[in-house]
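Participant: Sequence plus the predicted model coming up.
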Amino acid sequence: MPRMLDVSADVRAEIGDEEADRLLVGDGAPGNYDCTSCRTPGDSEQERTSTVLFVGEETAVLAFAHATCIPSQVVPVSEEQLQGAVRSITGEDPAPRPPAPEPAPAAPAAPAPGGGRQATLGITCGLVLVGDELRPALVVEPDGPIVRPGSTSQQDEFLTLLMEQGFRQVEDVNQLPVMNHGWSALLAMGKLHAVLQPGNAGSQAAWWQAHQPLPVSDGWRQAATKTQTVLMYAAPAGAIGHQPREDLMRTALEKAARNGALVAAVMPLAGT
């Protein structure tokens, strides 16, 4: 039976016209599926469904999502992340879903000279009330000073470096930060994989990448899918701390803003 599938030009280019046409007539496309974005059941025979192709270095996985959640698209991910997503889908080595907010392990950043240790960026996911709307947010805080690459100074320039990339100082957490189109948050298979920044020749590169994809709460994912955006707040080491509840995280953000130690931007959501 023909399926109500959306196959974007990018997905078609990756899988080929023959495979795309097979999917559209129902050959190889599931009738029922779990939406790769909202994780609720879908039916490609009864409702418009997007094809989402996750592409690693050696492997590609085709997934399906409600067209009302996300459009058909190609989502580049690392091979390790893709294999981990496949294991979670097939039930092998499932990753438990922790309550939000939850800190994530992160990639090392530039250490202060003479420190002998690389600073690590920690990311917490949570919902932040901005105006009268709950917004999905990432709160980034290193565990040590971040200096300018190549500098011999001991000065922490974490916020300065981000402001040079389009982030702006936060004076009021109730105000929506500025949009930074060059950056994006990569969500794949319902988990946070990376924060992307502008790369060479119009491409994007990972500014932060999770060692293990970070599960997010259903509320966080739904809010991100609704607005197709994510807020990112950043503060220097020690300004926020690990906050086990979203109300405590909000209080810490407000304190950092009052102290002039908080920058933020809104970035597009990439993937699902």
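Facilitator: Good, I have the coordinates. Numbers count the residues shown, from 1 in each chain.

Participant: Please make it C-alpha for all contacts and neighbour counts, starting now.
Facilitator: Fine.

Participant: For the stretch 151-272 of the chain, which segments are assigned as helices?
Facilitator: For the stretch 151-272 of the chain, the helices defined by DSSP state H, counting those that start in this stretch occupy 158-163, 218-227, 246-258.

Participant: Run through the strands of the stretch 101-250 of the chain in chain order.
Facilitator: Remark: strands assigned in the stretch 101-250 of the chain by DSSP state E, counting those that start in this stretch are 103-104, 108-109, 119-130, 133-142, 168-169, 184-188, 191-198, 204-215, 229-234.

Participant: buried stuff in the third one?
Facilitator: Of the residues in strand 119-130, those buried by neighbour count under the rule 16 or more other CA atoms under 10 Å are 119, 120, 121, 122, 123, 124, 125, 126, 127, 128, 129.

Participant: now the residues you listed in TSV, with distance to residue 110?
Facilitator: Shown next, in TSV, are these (distance: CA to CA, whole Å):
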residue	distance to residue 110
119	6
120	9
121	10
122	14
123	16
124	20
125	23
126	26
127	29
128	29
129	32
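
Participant: Can you tell me which of the residues you listed is closest to residue 149?
Facilitator: Using CA to CA, the shortest approach to residue 149 within the buried residues of strand 119-130 belongs to residue 119, at 12.8 Å.

Participant: Contacts only, for the closest one.
Facilitator: Shown in contact with residue 119 (CA atoms under 8 Å, 6 or more residues apart in numbering): 108, 109, 110, 111, 112, 142, 143, 144, 145, 146.

Participant: try it against this one:
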Amino acid sequence: MPRMLEVSDEVRAEIGDEEADRLLAGENAPGGYDCTSCRTPGDSEQERTSTVLFVGDETAVLAFAHATCLPSQVVQVTEEQLQGAARSIAGSAAPQAAPEQAAPEQAVLGVTSGLILLSGELHPALVVEPTAPIARPGTTGAGDDFLPLLIEQGFMPLPQIDSVPPVLHGWSVLLAMGQLHAILQPGPPGGTPVAWWQAHQALQVADSWRAAANKHQQVLLFAAPVGSIGRQPREDLLREALDKAAANGKLVAATLPLAGT
């Protein structure tokens, strides 16, 4: 049965006309799926559905999303991120035999923007906190390697927030038309940067935040493991949560150049 699928030109170019036509005819597309954006169930027989192709260094994974959540597109990710996405997508595909062990919860990176006062000056900041523990790729168990993985990428442990963290070259914050689109990290040698975090829909930032970003041409990025910061309704409460996480040894940071305006 034909599906209500949307296959963008860039996705079609990657998977080929033959595969795209089979998807549209319903041959290779699932009826039910878990949206790769909002993680709630969708039905490609009943509602408009986007095909989203995650492309890594060596492999690619095709996923599905509500068309209202995400347009059909190609998303460049690291190979490690792709393996996590593949595990998540495989865990939500149906029907299939029940696994011997339940798959771990797929973590999502939550990003909050705010202004941080340092030495009497306001700096634009992004605070990243996953929704679940982050395991090191290729390992099993309940450990959380989020901070060690970031430290290996060049982020610095921050025992207290009293100065601007060192600049992490190769990483950047993508801002366009006053909206936050992505946090970029270095791609493969000689390649273009890839998205470490990408907004499902571009996030609007406050005028004061954008003005500070344009002034400094850089953004402070703070990262903490799940449960360390939480969703804080005010910037003073966000700063308190950051200070507490730093004092508890659960905060890393870096300064990222601004890409865009």
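Facilitator: Noted; the coordinates are in hand. None of the values given here were measured: they were computed from a predicted structure.

Participant: And the buried residues of strand 119-130 of structure 1, which is closest to residue 251 of structure 1?
Facilitator: So of the buried residues of strand 119-130 of structure 1, ranked by how close each gets to residue 251 of structure 1 (CA to CA), first place is residue 128, at 10.5 Å.

Participant: OK, contacts around the residue nearest to residue 196 of structure 1 when sequence neighbours are not counted?
Facilitator: Nearest-residue entry for residue 196 of structure 1: residue 206, 4.4 Å, with adjacent residues in sequence omitted and distances by CA to CA, 6 or more residues apart in numbering. Counting by CA under 8 Å, 6+ apart, residue 206 of structure 1 touches 194, 195, 196, 197.

Participant: Which residue, other than its chain neighbours, is closest to the first one?
Facilitator: Meaning residue 194 of structure 1. Nearest to residue 194 of structure 1 is residue 209, by CA to CA, 6+ apart, at 4.3 Å.

Participant: What lines up with residue 209 of structure 1 in structure 2?
Facilitator: Taking TM-score structural alignment for the superposition, residue 209 of structure 1 sits opposite residue 198 in structure 2.

Participant: correct me, but its match touches residue 181?
Facilitator: Yes - here residue 198 of structure 2 reaches residue 181: they are 6.1 Å apart, a contact under CA atoms under 8 Å.

Participant: of the two, who's got more company?
Facilitator: A count of neighbours by other CA atoms under 10 Å puts residue 181 above the other of residue 198 of structure 2 and residue 181, at 21 against 18.

Participant: residue contacts, the more buried one?
Facilitator: 173, 174, 175, 198, 199, 201, 202, 203.

Participant: returning to that earlier point: which member of the contacts of residue 206 of structure 1 is positioned nearest residue 218 of structure 1?
Facilitator: Taking CA to CA as the measure, residue 194 is the one of those closest to residue 218 of structure 1, at 18.2 Å.

Participant: Could you count how many residues lie near the closest one?
Facilitator: Counted by other CA under 10 Å, the residues lying close to residue 194 of structure 1 total 24.

Participant: Contact partners for it?
Facilitator: Neighbouring residues of residue 194 of structure 1 by CA under 8 Å, 6+ apart: 185, 186, 187, 206, 207, 208, 209, 210.

Participant: Please tell me how far the last one sits from residue 194 of structure 1.
Facilitator: Residue 210 of structure 1 sits 6 Å away from residue 194 of structure 1, going by CA to CA, to the nearest Å.

Participant: Quick one: neighbours of whichever residue in structure 2 pairs up with residue 159 of structure 1, just the number.
Facilitator: Aligning on TM-score structural alignment places residue 159 of structure 1 opposite residue 147 in structure 2. By the criterion of other CA under 10 Å, residue 147 of structure 2 has 20 neighbours.

Participant: List the residues that contact residue 147 of structure 2.
Facilitator: Neighbour list for residue 147 of structure 2: 223, 224, 225, 250, 251, 252 [criterion: CA under 8 Å, 6+ apart].

Participant: okay, the residues you listed in a markdown table with distance to residue 143 of structure 2 next?
Facilitator: Shown next, in a markdown table, are the contacts of residue 147 of structure 2 (distance: CA to CA, whole Å):
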| residue | distance to residue 143 of structure 2 |
| --- | --- |
| 223 | 17 |
| 224 | 15 |
| 225 | 11 |
| 250 | 14 |
| 251 | 17 |
| 252 | 18 |
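
Participant: quick one on the thing from earlier: of the contacts of residue 206 of structure 1, which is the most crowded?
Facilitator: Highest neighbour count within the contacts of residue 206 of structure 1: residue 194, with 24 neighbours (other CA under 10 Å).

Participant: Which residue in structure 2 aligns with it?
Facilitator: Residue mapping for residue 194 of structure 1 onto structure 2 gives residue 182, with TM-score structural alignment as the criterion.

Participant: For the aligned partner of residue 265 of structure 1 in structure 2, the count of nearby residues, please.
Facilitator: Matched to structure 2 by TM-score structural alignment, residue 265 of structure 1 sits across from residue 254. For residue 254 of structure 2, the count of nearby residues is 24 (other CA under 10 Å).

Participant: I figured residue 254 of structure 2 was touching residue 163, is that so?
Facilitator: No - shown here, residue 254 of structure 2 and residue 163 do not form a contact pair, counting by CA under 8 Å, at 10.9 Å.
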